[in-house]
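[1] Predicted model and sequence follow; I will ask about them next.
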Amino acid sequence: MQRIAIFILTGWLVAVAAEAQSRRPPIDTTVVTRHTVTVKGQRIPYRAEAGMQPVWDEWGRPIATMFYVYYEREDVQDRARRPLIFSFNGGPGSASVWMHIGYTGPRRVRIDPEGFPIQPYGIEENPYSILDVADIVYVDPVNTGFSRILSDTVDRRQFFGVNEDVTYLADWIAAWVSRHDRWRSPKFLIGESYGTTRVAGLAGALQERHWMYLNGVILVSPTGLGIERDGPVGQALLLPYYAAAAWYHRKLAPELQQRDLEALLPEVEAFTVEEYLPALVRGGFLEPERRREIARRVATYAGLSEEVVLQYNLAVPRNVFWKELLRDEGFTIGRLDSRYRGIDRQAGGERFDHDPALSAWNHAFTPAINYYLREVLGFRTDLEYWIFGPVRPWNREGNETGEQLRRAMAQNPYLHVLVQAGYFDGGTDYFSARYTLWQLDPSGKLRDRLFFKGYRSGHMMYLRDEDLATANDDLRAFIQKALEAARTPARY
């Protein structure tokens, strides 16, 4: 009896140990599969490498491990001429899932043509992928996706902050490039949302710490990059986004509603810079008549009542706008994509209960990425794939990533920058993105290498088929332009 009990106990301990082992991340490993995809009518063979590469401390000991997926086109003769793109999403704390199976990768999440979720969940070929022109590495920073800190004794603070994030990722990228023999390849970074803060800083860190000079940086739905825009400036910049959202929901006056969106927005932008911002700067000393006139114009463009605009001293906060625009219909609108409508417990109040856009995306992308990584790419693990991982507290002090990017451009005449933004994005609105681009280089000497593209979608503008096709074509054109510039000796 005692032997049976010992045997059962031993078996149980072995099972527990095996389960614990299966939940530990592999520190340094790869799984390779081969596939094809049709892009622009051309069948492209490619190699997919799903792997883990360590983050090392100063003594060369692994302290964390990071998950990545690398797509390499196989029928390429000269890898030295083949562009290589590192792709990051934001959060901070978000995995690379969104752009991976939503935008540039060879497989995309199944959604409807306007970008709204449908079931059954799954993936399909992405006929707009940029794999025809570039190899791509999708990177999950520490504590996102399958990436993990390896021990409770490791100091978390070295990963979770603006500058901390940039420092360890620059080291990791340099090691990855060496391992994969890609030093001669033209190199690009693409980041979305907080990922734009990340790649802007990386452009400087890679150049200054590792002598790795980039050809291009793509900022998708960018943050402020540490560029000051508080107070009246930040408040005024929201109005063109308000106008776009109101236009989409048909809340504008007939004479404005019947105009095409991209014909209307320049008028709102001009009013914002030339009249609205100066009025906000005057604050409580704005003349009463002028105050009423500005309130009328703001209400007209934003699809709100003059009373609401005056209640907020001409500057309606975003959270109020999301609640107010469709209040009479009993709906809220989405933060990250204001085409989405939400239902709150009550119509009153100033804040919505949840962002209907993010909720919709989470339930479409989560099952799709888990199926794809585990069953299609063959990366088998009991680890949970963290769409959003635990990275708090995040140290936001010392954010000079915009200046790091400007300095990298000034020192590297071949470095180009593209901004992509959705008109219906209320989280990182498109006109603030324009402002960031304008302020990135106050001298104006770099403006011929700074580009902006807008789309009729939200934060993830690539979820809508039409914008997915256009945005990827814009990436192709940007990559080609940067490569052509690199073939010509540059002199300031």
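    Received it, and whenever you're ready, just let me know what you need. Residues are numbered from 1 along each chain as shown.

[2] contacts and neighbour counts: CA atoms only from here.
    Noted.

[3] what ranges do the strands span in the stretch 151-300 of the chain?
    For the stretch 151-300 of the chain, applying DSSP state E, counting those that start in this stretch gives strands covering 187-192, 216-220.

[4] what sits against Asp135?
    Residues in contact with Asp135 (C-alpha atoms under 8 Å, 6 or more residues apart in numbering) are Tyr70, Tyr71, Glu72, Arg73, Arg82, Pro83, Leu84, Ile85.

[5] give me that answer again for 7 Å
    Counting by C-alpha atoms under 7 Å, 6 or more residues apart in numbering, Asp135 touches Tyr71, Glu72, Arg73, Pro83, Leu84, Ile85.

[6] for Ser185, same thing?
    Arg79, Ala80, Arg81, Arg82, Pro83, Leu84.

[7] Do a quick rundown of the helices in the stretch 301-450 of the chain.
    For the stretch 301-450 of the chain, helices defined by DSSP state H, counting those that start in this stretch occupy the ranges 306-311, 318-324, 356-371, 401-411, 430-440.

[8] sorry, back to before: among the contacts of Ser185, which are in strands?
    If you go by DSSP state E, these have Leu84 in strands.

[9] what about burial for the contacts of Ser185, which qualify?
    For those, a burial check counting by 16 or more other C-alpha atoms under 10 Å picks out Arg79, Arg82, Pro83, Leu84.

[10] Just flag the most distant two among the residues you listed.
    Arg79 and Leu84 (9.4 Å; C-alpha to C-alpha).

[11] Phe146 touches Tyr385, doesn't it?
    Yes: if you go by C-alpha atoms under 7 Å, Phe146 and Tyr385 touch, sitting 5.3 Å apart.

[12] put this beside the first:
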Amino acid sequence: MGLTLSGPAFCQATKAPGEVKEESDQGISIPKEATAVTQHEASIGGRGIHYTATVGDLLISKEEHDQNYKPYHSVFYVAYTEDGEDAKNRPVTFLYNGGPGTASIWLEMGSVGPVRVISQSPEPTNNPPFKVVPNEYSLLDKSDLVFIDAPGTGYSRPVGKGTIKDVAGVDEDLTAFTKFIVRYITVNQRWNSPKFLFGESYGTTRSAGLSATLSNAGVQLNGIVLLSSLLNFNTGSAGLDNSYITDLPSFAATAYYHNKVANKPADVMTFIEQAREFAQGAYTKALYQGNALSAADLDRTAIQMSAFTGLSVQYLKEANLRVSAARFRKELLRDQGKILGRYDARFEAPDQNDAGEYPGFDPSSTGVTGAYVASFHDYLQRELKYTSDETYNTRGPGLYENWDWKHRGTDDDWPQAWPYVAGDLGDTIRKNPHLMVFSANGIYDLATPFSSTEWELSHMGTNGKLLQNVRYGYYPAGHMVYLNVEALKEFRQDLAHFYNDAQ
């Protein structure tokens, strides 16, 4: 089932429907909405597919009902749409990465788009030239795909009177994405198409929030794919122990991978289940007692914890049984002079020195970034025939620094100081009991541990039959599940079943 790309049949720049101004009273030009369009062929899922790749931008307006149409941001996207399909029946999926403030090249070039970058994960990827190949695990046989660069990232830019601060915040970001999606389905006549969201990392925060804001805008979703989820930013606050409990199964998976476990079971999932039982039982009970925990119980719990995490009993006792993911990454292979990756704990590398409590960098990030950035630029120019005089910002300048973390949830009288969006998703499912959610998790992900996701999705008020709306997938990979090709293959199979059932 290989996938082949033909050369572009044509390339054109066209103005999308809708009147837009070409300059603002502030002197900052407002560009016309233009697209570069190319035609391609592929073989995916056992059938030949002719599809159109559209690279372009759409303008979003700050005032929802402003007849003069005053754009404040231009949002960049790359869309892949199958030719000859009835838009009423053809699903469309909106995909984006997280950050917040990160462009979406990772999902586009690594996951379910028509091509993918070859990496050497979990080893650092070698120097250029990098290799981009047809992606036999693309979702194009199931859905049209629209990859969106968050406002302020990629080629997305403020226009007119717009500023970075207009989109730098949890709710500001949700507003901008809602406007873009509504505009996209309006311009492209996709209002009645089955609709899906697909977010990674902070993109899952966005998706949970969008489930509510899109619903309020009259956009009913069929399904949401949550890849490496972060749905509650309050769990790591000082004095709270929940993150220690939900991190432990991921520590266990990592210790298993690096052979830091004695008497290993035959498979890692069995060991993870044993770690879950310990974390939710004896470990939770010990943490609940706090400083009242007896010396004997401290010893007993540390011994049990050591068997799952690979950390020494003495270290665990000195840490009062509370080890953060960052400290775990530094400690597990300290005797070998190595640190572990945050996004993918299979990655390892030497640190500047073997002392200290925290790793100096994340080898799972540095090991793939160069390959993805270079490959995307080359692919965009050579295959999709799109060029720009602007700088492509993989991280939006000024976005994270100005990010407003307050969030007004669906039932909140006052804004939350830190976002809790699992509540938004639960509210949307209660109002639309047909909405399905697929939670995909890498078992070696220490940035968004899978057990934390399980906790949040089981506490969002969806009882009884609605519990069946949420499905889970677990893969031998990290945060970016698709870096492991075998995991990507399994992930793609699970997604195919999910899309079939969610329509």
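    Structure's in. What do you need? No experiment lies behind these values; they were computed from the predicted model shown.

[13] For the residue mapped onto Lys338 of the second structure from the first structure, list the residues it contacts.
    Using TM-score structural alignment as the criterion, Lys338 of the second structure maps onto Phe331 of the first structure. Taking C-alpha under 7 Å, 6+ apart as the criterion, Phe331 of the first structure is in contact with Arg341, Gly342, Ile343.

[14] Restricted to buried residues, select these in PyMOL.
    Selection command for PyMOL covering only the buried members of the contacts of Phe331 of the first structure, criterion 16+ other C-alpha under 10 Å:
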select buried, resi 341+342
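
[15] Which single one of the contacts of Phe331 of the first structure is nearest to Phe478 of the first structure?
    For the contacts of Phe331 of the first structure, the nearest to Phe478 of the first structure is Arg341 (34.0 Å; C-alpha to C-alpha).

[16] Name the nearest residue to that closest one, ignoring sequence neighbours.
    Leaving aside its chain neighbours, Arg341 of the first structure sits nearest to Ile333 (4.5 Å; criterion: C-alpha to C-alpha, 6 or more residues apart in numbering).

[17] from what I can see that neighbour touches Gly342, true?
    Yes: using C-alpha under 7 Å, Ile333 of the first structure is in contact with Gly342, at 5.9 Å.

[18] ok, Phe146 and Tyr385 of the first structure, which is more surrounded?
    Neighbour count, other C-alpha atoms under 10 Å: between Phe146 of the first structure and Tyr385, Phe146 has more, with 26 against 19.

[19] re earlier: in the second structure, which of the contacts of Asp135 of the first structure remain in contact?
    With the contact criterion set to both residues aligned by TM-score structural alignment, their matches' C-alpha atoms under 7 Å, those that also touch in the second structure are Tyr71, Glu72, Arg73, Pro83, Leu84, Ile85.

[20] Quickly note the distance from Val115 of the second structure to Glu41 of the second structure.
    Counting by C-alpha to C-alpha, to the nearest Å, the gap from Val115 of the second structure to Glu41 of the second structure is 12 Å.

[21] Pipe the strands of the stretch 151-300 of the first structure into CSV and attach distance to Asp155 of the first structure and mean neighbour count per row.
    Output for the strands of the stretch 151-300 of the first structure, formatted as CSV (distance: least, C-alpha to C-alpha, whole Å; neighbours: other C-alpha atoms under 10 Å):
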stretch, distance to Asp155 of the first structure, mean neighbour count
strand 187-192, 26, 25
strand 216-220, 30, 27
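
[22] Now those in TSV, please, with extra columns for distance to Trp59 of the first structure.
    Formatted as TSV, these follow (distance: least, C-alpha to C-alpha, whole Å):
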stretch	distance to Trp59 of the first structure
strand 187-192	28
strand 216-220	31
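
[23] Among those strands, which comes closest to Phe159 of the first structure?
    Between Phe159 of the first structure and the strands of the stretch 151-300 of the first structure, the tightest spacing by C-alpha to C-alpha is seen for strand 187-192, at 17.8 Å.

[24] Which residue in the first structure aligns with Gly356 of the second structure?
    In the first structure, the residue paired with Gly356 of the second structure is Gly349, using TM-score structural alignment.

[25] I'd like to know how many residues surround that match.
    Gly349 of the first structure - counted by other C-alpha under 10 Å - has 12 other residues nearby.

[26] and if you look at Gly370 of the second structure?
    Gly370 of the second structure has 16 nearby residues by other C-alpha under 10 Å.

[27] And for Thr391 of the second structure?
    9.

[28] how far away is Val373 of the second structure from Tyr379 of the second structure?
    For Val373 of the second structure, the distance to Tyr379 of the second structure (C-alpha to C-alpha) stands at 10 Å.

[29] What about the aligned partner of Asn402 of the second structure in the first structure, how many residues nearby?
    Under the alignment (TM-score structural alignment), Asn402 of the second structure maps onto Pro393 of the first structure. If you count neighbours by other C-alpha under 10 Å, Pro393 of the first structure ends up with 10.

[30] ditto for Tyr51 of the second structure
    Using other C-alpha under 10 Å: Tyr51 of the second structure sits among 22 other residues.

[31] How about it: what's its closest non-neighbour residue?
    In space, Tyr51 of the second structure is closest to Glu82, 4.2 Å off (C-alpha to C-alpha, 6+ apart).

[32] How about the contacts made by that neighbour?
    Taking C-alpha under 7 Å, 6+ apart as the criterion, Glu82 of the second structure is in contact with Ile49, His50, Tyr51, Thr52, Asp144.

[33] Select from these every entry located in helices.
    Assigned to helices by DSSP state H, none of the contacts of Glu82 of the second structure qualify.

[34] can you put the residues you listed in TSV and add distance to Ser306 of the second structure?
    Compiled in TSV, the contacts of Glu82 of the second structure are given as follows (distance: C-alpha to C-alpha, whole Å):
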residue	distance to Ser306 of the second structure
Ile49	52
His50	54
Tyr51	53
Thr52	54
Asp144	47
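
[35] which of the residues you listed lies closest to Thr14 of the second structure?
    Nearest to Thr14 of the second structure, judged by C-alpha to C-alpha, of these is Thr52 at 14.4 Å.

[36] right, and the closest one touches Gln39 too?
    Yes: assessed by C-alpha under 7 Å, Thr52 of the second structure is found in contact with Gln39 at 4.7 Å.

[37] quick one: the residue nearest to Tyr51 of the second structure from Ala212 of the second structure, how far?
    In terms of C-alpha to C-alpha, Glu82 of the second structure sits 29 Å off from Ala212 of the second structure.

[38] Asn353 of the second structure too?
    Asn353 of the second structure sits at a distance of 47 Å from Ala212 of the second structure (criterion: C-alpha to C-alpha).

[39] So between these two, which is more surrounded?
    In terms of neighbours (other C-alpha under 10 Å), Ala212 is the more surrounded of Asn353 of the second structure and Ala212; the figures are 27 against 11.
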